[in-house]
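**Student:** here is a sequence together with a model predicted from it:
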Amino acid sequence: MMLDFSSIVPYWHMFVTGAVFTVKASILAVTLGSIMGILIGALRVVPVKPIKGLAAAYIYVIRGTPLLIQLFLIYFGLPSLGINLPAFTAGIIGLSINSAGYVGEIVRGGIEAVPKGQWEAAKVLGLSYLGTMRHIILPQAIRNMLPALGNEFVTLIKESSLLSTLAIAELTMVGQQVRSVTYASFETFIMVGLIYLCLTSFTSIALQLIEKRWQVH
């Protein structure tokens, strides 16, 4: 079989637009998810069992259910409760909530990796729990978490393809639109896959540079 990409060349601008939209959605989702995840991860280590239990239950449920089902619950399920969200808003909320579950576990691991002596030193200095977490523990933990957080961002770029199920015009949805016009299914989705590969490769390289800059020798 001979591949012929000439039929999809006139739609190149659509691929670019879809890729830009995918990057924007991923950055927004990973930012919100990281904020939520840091909070959830911090709650996982507080010395209050009910709070720890709630945070652990959130992570358990989010990591144990498919992202697609979570998106459907938000976009198709909430209207039955009288809550109607635009597709883009529902998609970003779904991605953020899902990402927060994974980031929360990453944060928990990063916090627990900080030597206990740091907690004891902060206690001697008279710092409160929140002060210790904010000024001493989290800055060190985030440095330990960078590789895992980078992997989460790369994963989120790929998982954003599920937004196409909500008819959001990200890269995968654009690919489906181009395929429906050109009937060049193989060529179209090879192009989509290559663009995703470029996005994830560029992101991985950028994150590796950041890790090296933050590395403590």
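**Tutor:** Alright, I've got the coordinates.

**Student:** CA atoms for contacts and neighbours, from now on please.
**Tutor:** Noted.

**Student:** quick check: buried residues in stretch 145-162?
**Tutor:** Within stretch 145-162, the residues that qualify as buried by neighbour count (16 or more other CA atoms under 10 Å) are 145-150, 152-154, 156-158, 160-162.

**Student:** dropping in the other structure now:
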Amino acid sequence: MIGILTSHWSEFITGFGNTILCSLIALFFSLVLGIGFALLEVAPIKFLRIIAKIYIELFRNIPLLVITMVFYLVIPQFFFKVSGFVAGTIGLSLYTSAFIAENIRAGINSVGDGQMEGALSNGMTYTQAMRYVILPQAMRIVIPPLGNQFINLIKNSSVLAFVAGFDLMYQADVVALSSFQTINTYVIVGVFYLILTLPLSYYMRYLEKKLN
């Protein structure tokens, strides 16, 4: 196992770096989209709620690989070419944002109605009340499920391997085929994923306890 790691160190590090980069980009955009569509889902305007519901149900119920393949194979036929890394990152962002939106919506709904009524009675607009009163409380409530979504996002970044995204799993496939050391290769990859997910898991638990 050590021999495989040292002889293919550059491939593993390249894949590890691309996995981190993809995860960070997808994490940012999925969180932004998730918050945005969660707010639309609880908006007082019915048309906005319908748009949010369509978006969430669409991307939550289509497999991540299918979404990624649409951007990798279908979009280039009609619009412009998309690299495997970009297609995977876009697919991962859209897919994860749908689940994050539902988590945040549940958090918003769990905040008492009196909070919104009190904010409005004190002269705040709906937008101000949501921004300064409701959403901060909701975010504290949904930290545990958000942590799970972030961890799932990192693991789901392996979808890049199917579209030549040069992530950790893609590099592992290349190393395994060239060295015929399948078991050792994927054990090493598992350790790399643990390096990413375990610290995040412990940090989210720490953050939950601190905010509580």
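**Tutor:** Arrived safely, thanks for sending. None of these values were measured; they are calculated from a predicted model.

**Student:** so what number do they get for TM-score?
**Tutor:** Laid over one another, the chains give 0.94 as their TM-score (TM-score structural alignment, normalised by the length of structure 2), with 212 aligned residues with a CA RMSD of 1.4 Å.

**Student:** pick the one among the buried residues of stretch 145-162 of structure 1 closest to P47 of structure 1.
**Tutor:** Among the buried residues of stretch 145-162 of structure 1, M145 lies closest to P47 of structure 1 (CA to CA), at 21.8 Å.

**Student:** list the contacts for the aligned partner of T185 of structure 2 in structure 1?
**Tutor:** Counting by TM-score structural alignment, T185 of structure 2 lines up with T188 in structure 1. By CA atoms under 8 Å, 6 or more residues apart in numbering, T188 of structure 1 lies in contact with 5, 8, 175, 178-179.

**Student:** P50 of structure 1 matches what in structure 2?
**Tutor:** Using TM-score structural alignment, P50 of structure 1 lines up with F47 in structure 2.

**Student:** ok, now which ones touch that match?
**Tutor:** So F47 of structure 2 contacts nothing (CA under 8 Å, 6+ apart).

**Student:** what's the helix or strand for it?
**Tutor:** helix 46-60 (DSSP states H and E).

**Student:** and if you look at I83 of structure 1?
**Tutor:** Using DSSP H and E, no helix or strand contains I83 of structure 1.

**Student:** and it, what's its match in structure 2?
**Tutor:** Per TM-score structural alignment, I83 of structure 1 is aligned with F80.

**Student:** tell me the buried residues in stretch 197-209 of structure 1?
**Tutor:** Buried, per 16+ other CA under 10 Å, within stretch 197-209 of structure 1: 199-200, 203-204, 207.

**Student:** same question but for stretch 27-47 of structure 2, I mixed them up
**Tutor:** Per 16+ other CA under 10 Å, stretch 27-47 of structure 2 contains these buried residues: 27, 29-35, 37-43.

**Student:** which members of these are positioned in helices?
**Tutor:** 27, 29-35, 37-41 (DSSP state H).

**Student:** got those residues as CSV, with distance to A119 of structure 2 columns?
**Tutor:** CSV is the format used below for these (distance: CA to CA, whole Å):
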residue, distance to A119 of structure 2
L27, 31
F29, 29
S30, 28
L31, 25
V32, 24
L33, 25
G34, 24
I35, 20
F37, 22
A38, 20
L39, 17
L40, 19
E41, 20
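
**Student:** from the buried residues of stretch 145-162 of structure 1, which two are the most distant?
**Tutor:** M145 and L162 (26.0 Å).

**Student:** what are the ranges of the helices in structure 1?
**Tutor:** With DSSP H as the criterion, structure 1 has helices spanning 12-43, 49-64, 67-72, 87-113, 116-124, 129-132, 138-159, 171-182, 185-214.

**Student:** need the winner for burial among these.
**Tutor:** helix 87-113 (a mean of 23; mean count of other CA atoms under 10 Å).

**Student:** any chance of TSV for the buried residues of stretch 197-209 of structure 1, columns distance to P115 of structure 1?
**Tutor:** Formatted as TSV, those follow (distance: CA to CA, whole Å):
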residue	distance to P115 of structure 1
L199	36
T200	33
T203	30
S204	28
L207	25
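
**Student:** closest to N98 of structure 1 among those?
**Tutor:** For the buried residues of stretch 197-209 of structure 1, the nearest to N98 of structure 1 is T200 (19.0 Å; CA to CA).
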